[in-house]
Each structure stands twice: as C-alpha cells, then as structure tokens.
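S.K.: got a sequence here, can you build the structure:
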Amino acid sequence: GEALRFYKLGTDALTVFHDELDLAPFKVKVKQGGGHAGHNGLRSIDQHLGAEFRRIRLGIGHPGHKDRVTGHVLGNFAKAEEDDLAAMLGAIGAEADWLAKRDDVRFTNDVALRQQG
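M.R.: Presented below is the predicted three-dimensional model:
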C-alpha cells in the first residue's frame, strides 16, 4: 500500500502474480478483483488495499487432500515439472507487453498458445 500511495497510484495500477490451487498446474488466468479464497498473501493485500486489483493466477493444482495443501504450496516443484515451469514463465515474460497494454484476453490466449507450441 505504501508504494502505491508514494507514487500516487490506485489499485488499478497493481498486478499481483500468485499461485492458485484451483487451477491445473501451469495454467495461467487473469482475474480482476475477487476474494482471497484462503490465500494468505491475497488476504494481506485485501486488508491493506481492498480486493479490486488485477491478479495473474498461476496454476499449481491441488494436492488432493486439505492436509497436504501447506506442503504443496510451500514445497519445491518436482524435477519432472521443471520444463513446464520454465515454459510457463517464459511464455509470461514473452507476452508481458499485453499486460502492460491491459489486454488481458490477448495475454492469456498468447501465453496458452506458447505453452502448447
């Protein structure tokens, strides 16, 4: 919140990238506003700034049982997932201009296409 206030920016200038249990691993979605869904980082941002900011949801998948969520969220990616992780991050970087231009649909589509290719 302090950085936004210092630069006299509103939450419309904020984009938060976060892990998302409810998305398949390495899937990328954009969402404007919404609840925190139990995500501690989003909860903290909500408390300081409100919920109306853009979120880039990065799928990590659900481990299957709620008792395994903490270890899944805080743990490292498996060796077998490293190529998919690199492809996702590379696609996000390559298509980041669309985020800056606020063309979330184009960003999402182009990231998905890069991940398939």
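S.K.: going forward, measure contacts and count neighbours with C-alpha atoms only.
M.R.: Fine.
S.K.: those helices in the protein, which residues are they?
M.R.: 2-6, 40-49, 69-74, 82-94, 96-100, 104-116 (DSSP state H).
S.K.: what is the burial count for residue 24?
M.R.: Using other Cα atoms under 10 Å, residue 24 has 13 neighbouring residues.
S.K.: gap between residue 86 and residue 93?
M.R.: Distance of residue 86 to residue 93, computed by Cα to Cα, to the nearest Å: 10 Å.
S.K.: same check, this time on residue 58
M.R.: 13 Å.
S.K.: before we move on, what about residue 26?
M.R.: Residue 26 is 14 Å from residue 93, by Cα to Cα.
S.K.: so between these two, which is more surrounded?
M.R.: residue 26 (22 against 11).
S.K.: so how far is residue 44 from the residue lying closest to that one once chain neighbours are set aside?
M.R.: Spatial nearest neighbour of residue 26, chain neighbours left out: residue 59 (4.9 Å); criterion: Cα to Cα, 6 or more residues apart in numbering. Residue 59 sits at a distance of 20 Å from residue 44 (criterion: Cα to Cα).
S.K.: another one to check against the first:
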Amino acid sequence: MDWLIAGLGNPGPDYAKTRHNAGFCFVQELAQRHQASWRLEKAWKTELARFAIGGYDLLVLQPQDFMNRSGAPVQAAAAFFKIPPARILVVHDELDLPPGVARFKWSGGHGGHNGLRDLDRALGTRDYWRLRIGIGHPGHKDRVVGYVLARPGATEEAEIHAAIDRSLGVLDDFLAGRADAAMKTLHSE
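M.R.: Now for the predicted structure:
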C-alpha cells in the first residue's frame, strides 16, 4: 500500500449526515468514484476499501468506533500494511474553516479535535497529513457538541460537498507527491 486515507466520523445512521462526518463523506465519495466496495474488518473496527489511483495503491478507512476512538483502527491498519505516518492522510471536519473551504495540512496540533487527539496518541506522532473540511463554528464553545452532531442546513451541506468535490479534484497531485501544487489549487479556491 502506498497511502492510507482515513475519513473520520461517527458510525451509524444517526450520525450519517452530520457535520462531524465530513471525513466519512469524503472517503465514501472517493470510493464511489472509483467503484470500490467497502468491507468490515472486525479486528480493526473499521470499514475499508482498497483501490488504486494513478498507480498508487490506497487503503481507505472509515473507523467504526466513535470519533474519540479513531486512533486504534488507523494505527492497526497502518501497522499491518507497514504504512508510515507520513503516508497517512486523515480527512476530518474543521470548525475553524467556513463551509465550502478545505485545506491540506502537514502535522501540527489537534486543535481540540478529539479524533485527531486520539490519532496522535495511537500513532505516537503528529506527523501525518490532514485534509480539513470546513464546517464553520457555532459561535460559542458551549454549543460545539450539538453543532457538530447536527445536520447542516441545505446551503451549508452543498458548500461542504463542494469543498469535498474540489478536494477530490486535487487528490491525484497530492498522492503523486505534488502536495504544493494540490495545496496551491485547493487553497486558492
């Protein structure tokens, strides 16, 4: 495997269309575009799909434990396939970006995101790639939990999906080691 792409979210129909599941939406769309099927890997508590893009073999995950326990499934899959953290792309919702905006980021802190906090712990490093899908902020920290676990309005949902679509449009460049080109295109939109 050349790359592991993990979409973060919460499993189950109650969370399927919530803001917090932007990472799941990304990997689901990616797999659908490449006609890949998902299978449950019970030992790792994840759904996974395997396919290639531009000659790069991908392992794509949707951890099936809750967001704050995303690290173990990603770490287990990465260890089994011998994928180093530098070849992991974690796709997640981002409160600090408005809907419609997506940004690649190398390394850094978790910014209060419990999925990233758990990944940092499980991987033993912060040195992995992130794709941050903007969902906006409710305005006050006391409203964050209800906000991320709610479904966005129609306009916001369309903006989030547009950001996912633009991100998928630069993924080939990113996977081929042209992260600067991918970021320049994505970050200028």
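S.K.: what's the residue nearest to residue 26 of structure 1 aligned with over in structure 2?
M.R.: The equivalent of residue 59 of structure 1 in structure 2 is residue 134 (alignment by TM-score structural alignment).
S.K.: my read is that its match contacts residue 97, right?
M.R.: Yes - between residue 134 of structure 2 and residue 97 there is a contact under Cα atoms under 8 Å: 4.3 Å.
S.K.: more neighbours: the two, which one.
M.R.: residue 134 (25 against 16).
S.K.: so what's that one up against?
M.R.: Contacts for residue 134 of structure 2 (Cα atoms under 8 Å, 6 or more residues apart in numbering) come out as 93, 94, 95, 96, 97, 98, 99, 100, 101, 102, 160, 163.
S.K.: give me that answer again for 6 Å
M.R.: 93, 94, 97, 98, 99, 101, 102 (Cα atoms under 6 Å, 6 or more residues apart in numbering).
S.K.: in structure 1, what residue corresponds to the fifth one?
M.R.: Looking back up the chat, that one is residue 99 of structure 2. So, by TM-score structural alignment, residue 99 of structure 2 is matched to residue 25.
S.K.: okay, the closest residue to residue 92 of structure 2 other than its chain neighbours and residue 111 of structure 2: tell me how far apart.
M.R.: Of all residues not flanking residue 92 of structure 2 in the chain, residue 23 sits nearest, at 4.4 Å (Cα to Cα, 6+ apart). Relative to residue 111 of structure 2, residue 23 of structure 2 is positioned 16 Å away (Cα to Cα).
S.K.: higher neighbour count, the two?
M.R.: A direct count of neighbours by other Cα under 10 Å for residue 23 of structure 2 and residue 111 places residue 23 higher, at 26 against 11.
S.K.: Three-state assignment for the more buried one, please.
M.R.: Classification of residue 23 of structure 2 using DSSP: H, G, I helix; E, B strand; the rest coil returns helix.
S.K.: quick one: it and residue 89 touch, right?
M.R.: No - counting by Cα atoms under 6 Å, residue 23 of structure 2 stays clear of residue 89, with 10.7 Å between them.
S.K.: does residue 95 of structure 2 touch residue 137 like I think?
M.R.: Yes - using Cα under 6 Å, residue 95 of structure 2 is in contact with residue 137, at 4.9 Å.
S.K.: any chance of the contacts of residue 134 of structure 2 in JSON lines, with distance to residue 46 of structure 2 too?
M.R.: Formatted as JSON lines, the contacts of residue 134 of structure 2 follow (distance: Cα to Cα, whole Å):
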{"residue": "93", "distance to residue 46 of structure 2": "19"}
{"residue": "94", "distance to residue 46 of structure 2": "22"}
{"residue": "97", "distance to residue 46 of structure 2": "27"}
{"residue": "98", "distance to residue 46 of structure 2": "29"}
{"residue": "99", "distance to residue 46 of structure 2": "27"}
{"residue": "101", "distance to residue 46 of structure 2": "27"}
{"residue": "102", "distance to residue 46 of structure 2": "24"}
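S.K.: so of these, which ones are in strands?
M.R.: Residues of the contacts of residue 134 of structure 2 located in strands (DSSP state E): 93, 94, 102.
S.K.: closest to residue 33 of structure 2 among those?
M.R.: residue 102 (19.1 Å; Cα to Cα).
S.K.: how near is the closest one to residue 130 of structure 2?
M.R.: On the measure of Cα to Cα, residue 102 of structure 2 and residue 130 of structure 2 end up 10 Å apart.
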